[in-house]
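Participant: predicted model follows, preceded by the sequence.
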Amino acid sequence: MKQVTNTVLMVRPVAFRMNEQTAINNYFQEDLALKNEEINKKAQQEFDQFVSKLKSVGVNVLVLDDDKELDTPDSIFPNNWVSTHKNGNVALYPMYAENRRRERREEFFNVLEDSGFQINNIVDYTEAEEESIFLEGTGSIILDRVNEKAYCALSARADEDLFIEFCEDFEYLPVIFNAYQTVDGKRLPIYHTNVMMCVAEEFCVICLDSIDDKKERKFVINQLKESGKEIIAISEKQMHQFAGNMLQVVNDKGVNILVMSKSAHLSLNDGQIKSITKYCEIVSSDLETIETCGGGSARCMMAEIFLPKA
């Protein structure tokens, strides 16, 4: 079992803007005083630059163009509706925002099959949407694939029962907790686990300050330590710069790379950078428009491909 992959699939946006349907409980989103066309243009530039950076360091990037007819402002974040697994299984997830459900497209799978990947089975959880139950892929679920553990901070977009069902289906041990951020003086649930933690092969970047319950915090720390992970703690302020929203990948030469945004990279202190670079190189790219309007960052933009080759 591998924790990291060399291949990611990314979706190039055509209607990117601040999604009014997700802003309700994604407190990372902010309004930019720009026209939507201008926002989309800037997002496309950031996207293209990011893809080009990843390719230049030897990461295999498959790009699917979004479909303008669908009007999907968040299509740039495909990891929320799909995950792929080494046995050829693909999971499809129920999405909180109605306009995000249109992101699930057949073309995504065509790109994979055209690139020589094998899909054996689709595990579809999307019927849960009818009961207003949601679990948003590897936004809600952080997989430690090697140690077969799945971490999940519960929220309106991460239902406990459905998460446990996923863990049973995919044979992961569920590690469940609550994570919060301060919004207007109140502690409110963080919308996606992947903004407060990233599990890499040998370490974990995590905002422990967001786990208010001491028992839950200790439980998460113990699970990470038991799996041999070095814990690199980030502050809530760093989390708001998307320092938790990172993804470790491997390049064509077998070198591990931690991918993040420029704002996440700039927020790290020397000690944190030293801890990370013991294990892997850092690649960062400017994603300011995408982060501000979309409330997501580098990790959300990459759907990892772990499928076997056909």
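Facilitator: Received it, and whenever you're ready, just let me know what you need.

Participant: for the rest of this, base every contact and every neighbour count on C-alpha atoms.
Facilitator: OK.

Participant: quick check: longest helix in the protein by residues?
Facilitator: When the chain is parsed with DSSP state H, its longest helix is helix 36-56.

Participant: which of the residues in that helix are buried?
Facilitator: By neighbour count on 16 or more other CA atoms under 10 Å, the buried set for helix 36-56 is 39-44, 46-47, 50-51, 54.

Participant: one more: stretch 274-294?
Facilitator: Buried residues in stretch 274-294, counted by 16+ other CA under 10 Å: 276, 279-280, 282-294.

Participant: residues near the residue nearest to T22 when sequence neighbours are not counted, how many?
Facilitator: Counting by CA to CA, 6 or more residues apart in numbering, A97 is the residue found nearest to T22 once chain neighbours are left out, at 6.0 Å. Using other CA atoms under 10 Å, A97 has 18 other residues around it.

Participant: for K214, same thing?
Facilitator: 11.

Participant: next one: N120
Facilitator: 12.

Participant: what sits against it?
Facilitator: 87-90 (CA atoms under 8 Å, 6 or more residues apart in numbering).

Participant: okay, now D213: neighbour count?
Facilitator: Using other CA under 10 Å as the criterion, the residues surrounding D213 number 13.

Participant: another one to put next to it:
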Amino acid sequence: MQQTTNTILMIRPINFRMNEQTAVNNYFQEDLDLKNAEINLKAQEEFDDFVEKLKAVGVFVIVISDDKKLDTPDSIFPNNWVSFHENGDVALYPMFAENRRKERREEVLIQIEKFGFKIENIIDYTSAENEGLFLEGTGSLLLDRVNGKAYCALSARADEDLFIEFCEDFEYTPVIFTAYQTVDGKRKAIYHTNVMMTLAENFAVICLDCIDDKKERKNVLKHLKEDGKEVIAITEEQVNNFAGNMLQVRGKNDKRYLVMSQAAYNSLTKAQINTIEKHCEILSSSLETIETCGGGSARCMMAEIFLPKK
């Protein structure tokens, strides 16, 4: 079992803009005073630069273009609708925003198979949408694949029963908590776990201040520590700069990189950077437009592929 992969699926945007349907509970989104076409163009430039940086260090990136016919402003974040597993399983997830459900395209899976990957089973949770229940992929679930644990911050986009069903199907031990952020002076649930927490092979980056319940906080820490993870605590201010939204990947010769946005990197302290660099190199890229309008960052843009080869 591997915690990291060197194969990433990324979807190049065609209609990227601020998605009004997700803004209701993604408090990281902001409206830019730009025309949608300009926003999309900037997002495409950021996307292309990011892909180039990943490829330059030897990450295998499968880029598939969004479909112009679908109005899918958030297609740039594929990790919310699909996850790929070492045994050949693919999970499809129920999405909160109706216009995000169209992101689940069979042709994406067909393309991945064309690259020589084997899909054995599709485990489809999407019928939960009919009951108004959601679980948005590895946005909602953080998988410790090696230790068989799944971390989930419950929210309108992460239903507890569905999460437990996933854990039973994929044989993960559930670690459940709620993470909050302050919005206009009120504590509100953070929409995705992967905005406030990153799980790497030997360390975890996490905003413990987001977990208001002391018992829950203690439990999360206990699990991380018993699995030998070094815990790097970040602040809520750093979460607002997407310092929780990172992903460890493998490049050439299995070299490890922690991938993040420029904003995330700029928000880190020297001590935090030093701790991360004990474990792996940092790779950052500017994602300003994507972060501002999309309310997601580097981690959300990468769907990890762990499938076996044919």
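Facilitator: Received it, and whenever you're ready, just let me know what you need. No experiment lies behind these values; they were computed from the predicted model shown.

Participant: quick check: the farthest pair among the contacts of N120 of the first structure?
Facilitator: Greatest spatial distance among the contacts of N120 of the first structure (CA to CA): N87 and V90, at 9.0 Å.

Participant: with neighbour numbers in mind, choose between the two.
Facilitator: The neighbour comparison of N87 of the first structure against V90 (other CA under 10 Å) goes to V90, with 21 against 13.

Participant: looking at this, that one is in a strand?
Facilitator: Yes - the assignment for V90 of the first structure by DSSP: H, G, I helix; E, B strand; the rest coil puts it in a strand.

Participant: which residues are in contact with it?
Facilitator: Applying CA under 8 Å, 6+ apart, we find V90 of the first structure in contact with 82-84, 119-123.

Participant: now do the helices in the stretch 151-300 of the first structure.
Facilitator: Taking DSSP state H, counting those that start in this stretch, the helices of the stretch 151-300 of the first structure run over residues 160-170, 214-226, 236-239, 262-267, 270-277, 288-294.

Participant: which one of these is the most hemmed in?
Facilitator: Counting by mean count of other CA atoms under 10 Å, helix 288-294 has the highest mean neighbour count of the helices of the stretch 151-300 of the first structure, with a mean of 23.

Participant: the helix or strand following that one vs the second structure, average offset?
Facilitator: Later in the chain than helix 288-294 of the first structure, the nearest helix or strand by DSSP states H and E is strand 303-304. Comparison of strand 303-304 of the first structure with the second structure after fitting gives an average deviation of 0.3 Å (mean CA distance after the TM-score superposition for the first structure).

Participant: for strand 303-304 of the first structure, packing partners?
Facilitator: strand 7-12, strand 82-84 (3 or more CA pairs under 8 Å, 6 or more residues apart in numbering; DSSP states H and E).

Participant: which one, of these, ends up nearest to V111 of the first structure?
Facilitator: Closest to V111 of the first structure of those is strand 7-12 (CA to CA; 8.7 Å).

Participant: and D270 of the first structure, how far from D74 of the first structure?
Facilitator: 33 Å (CA to CA, to the nearest Å).

Participant: just to revisit the earlier point, show me how far the longest helix of the first structure is from its chain's centre.
Facilitator: 18 Å (CA atoms, centre = their mean, to the nearest Å).

Participant: what of stretch 200-216 of the second structure?
Facilitator: 16 Å.

Participant: for PyMOL, what selects the buried ones among the contacts of V90 of the first structure?
Facilitator: Applying 16+ other CA under 10 Å to these leaves a buried subset, and the PyMOL line that selects it is:
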select buried, resi 82+83+84+119
